[in-house]
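*Asks:* No letters, just coordinates:
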């Protein structure tokens, strides 16, 4: 039993964990709400269009897209169906794989992404960047890198 207590987080560690999770959830909810109210895109739409916009030829195989954004393939498939009805993306069978599907952002999808990016990036600045000093941002970057490494997540999101 004593061994079990040593491996459990302390009260202070649990407080820090909970504060982190609750703050991240609040930040995400506020960013998602602002994106939805200031553009025609949901947070999921934006995530999909961001990945497609950054992809070579603005196209990804659906399985690659699911892995890239961290969604289950069935969730992605349902979401892509809704986006396709709104003409934000197109899906076509892969030429080299009869079971694969290529997903591409349409012109209207790319336009909606560009239009939605301006207020979204403004919200990121207002709700996140402006809350922290440059030193705090650097510490948060270090923390994110350490967590990604510990979790086995490939590299930083971007270090341009």
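*Replies:* Yep, that arrived. Bear in mind the structure is a predicted one, so any value in this text is a computation, not a measurement.
*Asks:* From now on I want contacts and neighbour counts done on CA atoms only, so please keep to that.
*Replies:* Will do.
*Asks:* Could you find the closest non-adjacent residue to the residue nearest the centre of the chain?
*Replies:* In the chain, the centroid-proximal residue (CA atoms, centre = their mean) is residue 47; its distance is 5.3 Å. Distances taken as CA to CA, 6 or more residues apart in numbering place residue 69 nearest to residue 47, at 7.1 Å, with adjacent residues excluded.
*Asks:* Got another one to weigh against that:
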């Protein structure tokens, strides 16, 4: 073993393993509800939701990729599925011929409106309602601290919550 490795003590290991378990189980639970009720996976839903909140329900593909933490090839596969379902369409970006805009269609808007209540109920049941108000504040603060290291340029949250992440 490497003697210079700063191994986790028992308390640190326990905290890490609990977080790792949440990171594995929560996406699966969110996917299960969305697939069962809406025939969408979480990335599909999240992409539709981000488009639904954008001005004119339109984003450049690169912006949506940053918001969803997807590579452009992965986003392209997601958009292909959503376009095939009639939820999204691609358009050339008027200001940049090299860029593509993604536009939420009326059918896509209707799908988000239909899917949102069940998704919010699931988020509430699995996370929000499981915590006391002060624990929710702590979760927010802890998440913000971790995001400072994981996303120091605020690429994901700045587009969703505004530049200050509030």
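*Replies:* Arrived safely, thanks for sending. Just so it is clear, the model here is predicted, and its values are computed rather than measured.
*Asks:* care to give me the TM-score?
*Replies:* Laid over one another, the chains give 0.89 as their TM-score (TM-score structural alignment, normalised by the length of structure 1), with 158 aligned residues with a CA RMSD of 1.9 Å.
*Asks:* I figured the residue nearest to residue 47 of structure 1 was touching residue 48, is that so?
*Replies:* Yes - using CA atoms under 8 Å, residue 69 of structure 1 is in contact with residue 48, at 7.4 Å.
*Asks:* quick one, which of those two is more surrounded?
*Replies:* Neighbour count, other CA atoms under 10 Å: between residue 69 of structure 1 and residue 48, residue 48 has more, with 25 against 14.
*Asks:* And that one, which helix or strand is it part of?
*Replies:* Here residue 48 of structure 1, judged by DSSP states H and E, is contained in helix 43-54.
*Asks:* Same question for residue 75 of structure 2.
*Replies:* Using DSSP H and E, residue 75 of structure 2 falls within helix 72-84.
*Asks:* what about that helix, how far off from structure 1?
*Replies:* When structure 1 is overlaid, helix 72-84 of structure 2 sits 0.7 Å from its aligned residues on average, using mean CA distance after the TM-score superposition for structure 1.
*Asks:* can you pull the buried residues of that helix?
*Replies:* Using 16 or more other CA atoms under 10 Å as the test for burial, helix 72-84 of structure 2 gives 75, 78-80, 82-83.
*Asks:* who are the neighbours in contact with residue 85 of structure 2?
*Replies:* Neighbour list for residue 85 of structure 2: empty [criterion: CA atoms under 8 Å, 6 or more residues apart in numbering].
*Asks:* should've said residue 69 of structure 2
*Replies:* By CA under 8 Å, 6+ apart, the residues touching residue 69 of structure 2 are residue 156.
*Asks:* That one and residue 46 of structure 2, how far apart?
*Replies:* Distance of residue 69 of structure 2 to residue 46 of structure 2, given as CA to CA, to the nearest Å: 11 Å.
*Asks:* re earlier: which one of the buried residues of helix 72-84 of structure 2 is nearest residue 117 of structure 2?
*Replies:* Distances from residue 117 of structure 2 to those, taken as CA to CA, are shortest for residue 82 (19.7 Å).
*Asks:* Would you confirm that that closest one contacts residue 88?
*Replies:* Yes - Residue 82 of structure 2 lies in contact with residue 88 (CA under 8 Å); the separation is 5.6 Å.
*Asks:* Could you say which helix or strand holds residue 3 of structure 2?
*Replies:* Counting by DSSP H and E, residue 3 of structure 2 is part of no helix or strand.
*Asks:* now the helices: where do they sit in structure 2?
*Replies:* For structure 2, helices defined by DSSP state H occupy the ranges 10-38, 42-53, 61-68, 72-84, 106-126, 133-150, 155-161.
*Asks:* Might you calculate how far the last one sits from the centre of the chain?
*Replies:* Its chain's C-alpha centre and that of helix 155-161 of structure 2 lie 10 Å apart, by CA atoms, centre = their mean, to the nearest Å.
*Asks:* re the thing from before, what angle separates the helix holding residue 48 of structure 1 from helix 11-38?
*Replies:* 80 degrees (axes from the mean of the first three to the mean of the last three CA atoms, to 10 degrees).
*Asks:* residue range for helix 43-54 of structure 1 in structure 2?
*Replies:* Aligning helix 43-54 of structure 1 against structure 2 (TM-score structural alignment) gives residues 42-53.
*Asks:* Counting neighbours, which bits of that stretch end up buried?
*Replies:* Those would be 42-52, for stretch 42-53 of structure 2 by 16+ other CA under 10 Å.
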